[in-house]
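Q: Quick one: sequence and predicted model below, then my questions.
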Amino acid sequence: MVEEKANLAGTNTGNLRLRHATDQISSLIFLSHSTKVFSSKWKVIRSKLDEILSILASLPPEIQASADNHPTLSGIIRSIKETTDCSTNLAQKCIEHSYSGKLLMQSDLDIIFVKFDSSVKSLSEFINSEGLLSNGNYAIVVSRPPPTASRDDIQFYVKDLLCRFKIGRIEMKKQALVSFNEVIQEDERYVKIAMEIDGLVHVLMKFLNSKEIEIQEEALKSVATLSGFDSYKSLLVGTGVISPLIRVLETGSDLGKELSTRCLMKVTANSDNAWSVSAHGGASALLKICGSGCDDAAGGELVGLACGVLRNLIGVDEIKRFVVEEGVIPMSIKLVKSKNEASQISAIDFIQVLASGNEFIRGLIVNEGGIRVLVRVLDPKSSYSSKSREKSMRALIILCSDSIGYINSLKNYNFIDHILYFLKNGEVSIQESALRAAFWLCGSSDEFKKAMGDAGFMPEMVKFLDAKSFEAREMASETLFRLVVVPRNQKRFVQNDQNVNFLLQLVNPDEGNSGNRKNLLSIIMSLTFCNDGRKKILSSGYLKNIEKLAEDQVLDAKKIVRNLSSNRFRSMIRGIWHS
């Protein structure tokens, strides 16, 4: 009985001594916030005090209660208490400005920091030697706060995870990283608070260089999430994230490389960071990945991501020249022919950006067979996805614009037939892309307008005149107007009575079609210059729509009536022209 009472008394004493030490530390942290001088030094001291509190709080209850039974722990606590007493005295002097000299106070604060840092290391060694943060019975983890948790609760939880990052064994570090990734992906409050905690970003940077693949991959997931916030990209780059990301690209696991490219994609969205990536050999590493030309799902995804990062980098002219000299153009064209959709799409996007605003590079792409390869993507007999085809149409428009020679070469590769096919048979998204391509194409030359009229584009344009999408209706009407300007197309168009009737029906003054009415009236106006067109308009039961608009003083309608009111047809029109 006496022995039990003695043990109980020892336990209470040890617990009280530990609690007293933690109370002193908390008081010192609170007091240090009142210091107006040497703020940077007090900030780093506070970071060490936070670490000590987190470590002490993570100790199992039975260890906390019997601290005196562990000479090593007891000695560490005693040392912490002495340093805390000294620090409290220095904090008071800083608040009262009663110190004897700045240099001496700076020196004293540096000594305090070193002592607290030494205590952190001693506590870490004690915990590791006792196996307290292993997967054994002592692996106690602070519970994740509920969704309604206060800022202080969240901060305490993140600091506890940081403590485990630093002093836990491999499995504990991994578990802490997994928990950290879960909270920052689900709740942005954790991201903001985590980025305010001193040392956390540096620990993540250290993990990026870890030889433990799982630790490295979990750290990459953390950085990928954090780099998605614009306000933290500069901090990550300033802390040195680029160099380890490039090393992972060169030597990491497949997942590590994928995560690294995702991080670099987000970081290089700001062109200011492109130089940093290039300076660390990033462009060469990315070119090597793209050159691998993987067609399997995993490898193709990585190639696509690497191509996407390169697309961000070539916003800098010097880097663009470098990658071109390193053979990125034939490499990209080869990737367009890849069996992997991610690689195809990224390569097409890359070619489009590469060709933008640079006539010399456009020439290199064309000489490497770029036009032929991109048009081949549009071949209905090929196995390319709708998304790849949409991208290809846009890339061809960029690549061939401003060069009638390049545009004419499209004829040789059945570009017109492919566009027409997707206007007739494609999904909604690819139909709109094909419509955009048709609009662009018919603005190039009269020869193309004639070819498009002969191929059968006009009936397809008519179908889009009452599409649900205003953009589609507008492009269709503008394209049709460009086509019917050509006399040969006018004759072909009016051969079908339904074409003219439908146009006149769409300009009904009583219906809300005024947004596209001007284009429709322009088409009808063009048809009045054709004898057959005038006949079809005059014989249409919907001519009254034009007459009504003219009476309402719609200028284009009045011009149409004027054209219809020639001497030859005047007897068919009565009194609607009074200008």
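A: Done, it's in.

Q: contacts and neighbour counts: CA atoms only from here.
A: Will do.

Q: For the protein, give the helix that spans the most residues.
A: When secondary structure is assigned using DSSP state H, the longest helix within the chain turns out to be helix 2-32.

Q: I'd like to know which elements that helix is packed against.
A: Counting contacts by 3 or more Cα pairs under 8 Å, 6 or more residues apart in numbering; DSSP states H and E, helix 2-32 is packed against helix 39-58, helix 61-65, helix 71-96.

Q: Show me which positions of that helix end up buried.
A: 10-19, 21-22, 24-26, 28-29, 32 (16 or more other Cα atoms under 10 Å).

Q: elements contacting the strand or helix carrying Gln155?
A: For Gln155, the element it lies in under DSSP states H and E is helix 151-167. Judged by 3+ Cα pairs under 8 Å, 6+ apart, the packing partners of helix 151-167 are helix 39-58, helix 102-130, helix 170-186, helix 188-196, helix 200-208.

Q: next up, a second structure to put side by side with the first:
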Amino acid sequence: MHSAADPLSPPPPSENLDKINQLLDHLLPATLSITCFASRWQVLRAKLASLKSILSEVSDSPHWSENALLLPLLPALLSTVRRAETLCHHCCDVSSSVSRGKLLMQSDLDMAAGWLSKQINELELLLRSGVLHQSTAIVLSRPGASSSKEELAFFIKDLFTRLQIGGLEFKRKALDSLIQLLSEDDKSAAVVAKEGNMGCLISLLDLNGHDSIRELAVLAVSLLVSAGDFPRKCVFEEGALGPLLRIAECGSMPMKEKAAMAVEFITDDPDNSWAISAYGGIPILLELCKSGSLTAQSHAVGALRNVSVVEDIRNALAEEGTIPVLIQLLVSGSPSTQGKAANCISILASTSEYLRDLLLQEKGLQRLLHLFHECSTPDTLEHVLRAIYSLSASDTSYRILSGSTVFVVQIAELIKHGNVMLQHISASLLANLAISDGNKRAVGGCMSSLVKLMESMKPDGMQEVAAKALLSLLSVKSNRKEFVRDEKSLMRLMQMLDPKNEAVSKKFPVAVVAAIMAGGSQGCRKKLVAAGAYGHLQRLAETDVAGAKKALQRLSANRLTSILTRTWRE
């Protein structure tokens, strides 16, 4: 280690600053008398004057001499000002100026002006960030959970200052600290997006930059966009999507994974999804789906799923060959990938007969049914079932699904034991398909579950699809008899029929009563009357509830027929 007196030791910051100021005091007046290259010297003079003013502000900052970013700037500045002084001497000496050549002198003056601009910008950045007013004892020391917003904001400003001014090591340490902050505290992402320079962070994604810096930058960006709408909006508006797609195309596999993750989160906002096509991103995402790691595949197909909601992009997806890739992912992807692929298929199939036909040509329904029978992950199962439901709009799919006993039995099991979303989709399918009487008898055991679902306020439409599915099953005589034998289901039906119960639209339980009485069974009538259906229907008919009068007539007609029959027999 060199001592303070060692000539190899760098001079103290104050000494460099003094030398720069002394040179400026001499140089600024000297440039006034230069007549050659007047316009260029006018620019240089303005920059030198600006530099002097900024250095005055720097020296007034309490901790300027301790700042690790400023210290390497001062020697570089001193070298630039000395270069300007040399050029000043050449231009004041006409013979020297001529001997150097006009073009060379112009080039030297332009380079000096460029160096000054860059260094002035860095000094201004340091001043604006406020880091020169803080002791270096806290630099890169991440604020704790109890720290104030002001402390967090300063820490972030310091990080981004280092990203813009510092060398590789400064940038690496700053990115490490930023990643640690975002990994441990999601809420900090909004402050990072507000206080940090997003443009600077995005610039580090450039493929021409240093690999280690780019790898850290893409991780930081992926963490930012995954943390909320505001950071995602800021990153997108700074133009991150293009660089991220280039990394997804050309980066190492770990970088491709992080870039694809960021693209998936950015495109989660429909307002951003359109840009994928503008950047030529669909082929890049498809290639990742085909040859990427399992993680990269999952994020890439997630991004495709996101952009499939944009009407103008859907046909482009088909033209680029997305559908065969999606079908293949149903077979070979991870559970997460399979779910996202099925979700994308569901969106495509629900919007266009043309796309449904393409999916069926690629044996999409068969692949989905196979996955449906094998899948055990509820989230993936939900997406697969949605895709099957969307494809059921096709006549071919409708016939296949209606005639599949295995499928009908399985959706009946989901109505009984699935989560609320699986119950909703399964009930919708059961309500819409043309199921044989034999299959309706086979799944009659789910009627009690359908009655419970008729009471559900959420999700929207649950009461209606549950009622429709139940009405379909009640078209079979044996199911009607089984229903009225189930005292709990009958009690639930009466509670829904009660005019005082406002939680359920009365048209649904009224329709169920009418369906039970459709066959004219005396046993069913007795059960309904004994449970209180007659009185409820009378009051509902008086208030003109849809279907109530007709249901009451059926109940009354059967009652009258019973009385007349008994009298005749007697």
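A: Done, it's in. Only a predicted model underlies this, so the values are computations on that prediction, with no experimental measurement involved.

Q: hmm, back to that, report the angle between the helix holding Gln155 of the first structure and helix 200-208.
A: Interaxial angle, helix 151-167 of the first structure versus helix 200-208 (axes from the mean of the first three to the mean of the last three Cα atoms, to 10 degrees): 30 degrees.

Q: What's the average distance for helix 151-167 of the first structure when superposed on the second structure?
A: Following the fit onto the second structure, the mean deviation recorded for helix 151-167 of the first structure is 3.5 Å by mean Cα distance after the TM-score superposition for the first structure.

Q: How far does that helix sit from its chain's centre?
A: Centroid separation for helix 151-167 of the first structure versus its chain: 29 Å, with Cα atoms, centre = their mean, to the nearest Å.

Q: can you check stretch 424-432 of the second structure too?
A: 29 Å.

Q: same check, this time on stretch 443-455 of the second structure
A: Computed by Cα atoms, centre = their mean, the chain-centroid distance of stretch 443-455 of the second structure equals 36 Å.

Q: next one: stretch 468-480 of the first structure
A: Chain-centre distance of stretch 468-480 of the first structure: 31 Å, with Cα atoms, centre = their mean.

Q: which other residues reach the helix or strand harbouring Asp25 of the second structure?
A: Using DSSP H and E, the element containing Asp25 of the second structure is helix 13-31. Applying Cα atoms under 8 Å, 6 or more residues apart in numbering, the contact partners of helix 13-31 of the second structure are 41, 45, 48-49, 52, 55, 65, 71, 74-75, 77-78, 81-82, 85, 88.

Q: Please, a PyMOL command that selects the buried ones among those?
A: Restricted to buried positions by 16+ other Cα under 10 Å, the PyMOL selection for these reads:
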select buried, resi 41+45+48+52+55+65+71+74+75+77+78+81+82+85+88
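
Q: Farthest pair within the contacts of helix 13-31 of the second structure?
A: Farthest apart among the contacts of helix 13-31 of the second structure by Cα to Cα are Trp41 and Ser65. That separation is 31.1 Å.

Q: quick one, helices of the stretch 401-550 of the second structure?
A: Using DSSP state H, counting those that start in this stretch, the helices of the stretch 401-550 of the second structure run over 405-417, 420-432, 437-442, 447-453, 462-473, 477-485, 487-497, 507-516, 522-531, 533-542, 548-569.

Q: What residues does Val192 of the second structure make contact with?
A: Each residue near Val192 of the second structure by Cα under 8 Å, 6+ apart is listed here: Ala153, Ile156, Pro231.

Q: residue in the first structure matching the second one?
A: Taking TM-score structural alignment as the criterion, the aligned counterpart of Ile156 of the second structure in the first structure is Val158.

Q: thought its match was touching Lys192?
A: No. Applying Cα atoms under 8 Å, one finds Val158 of the first structure not in contact with Lys192, separated by 10.9 Å.
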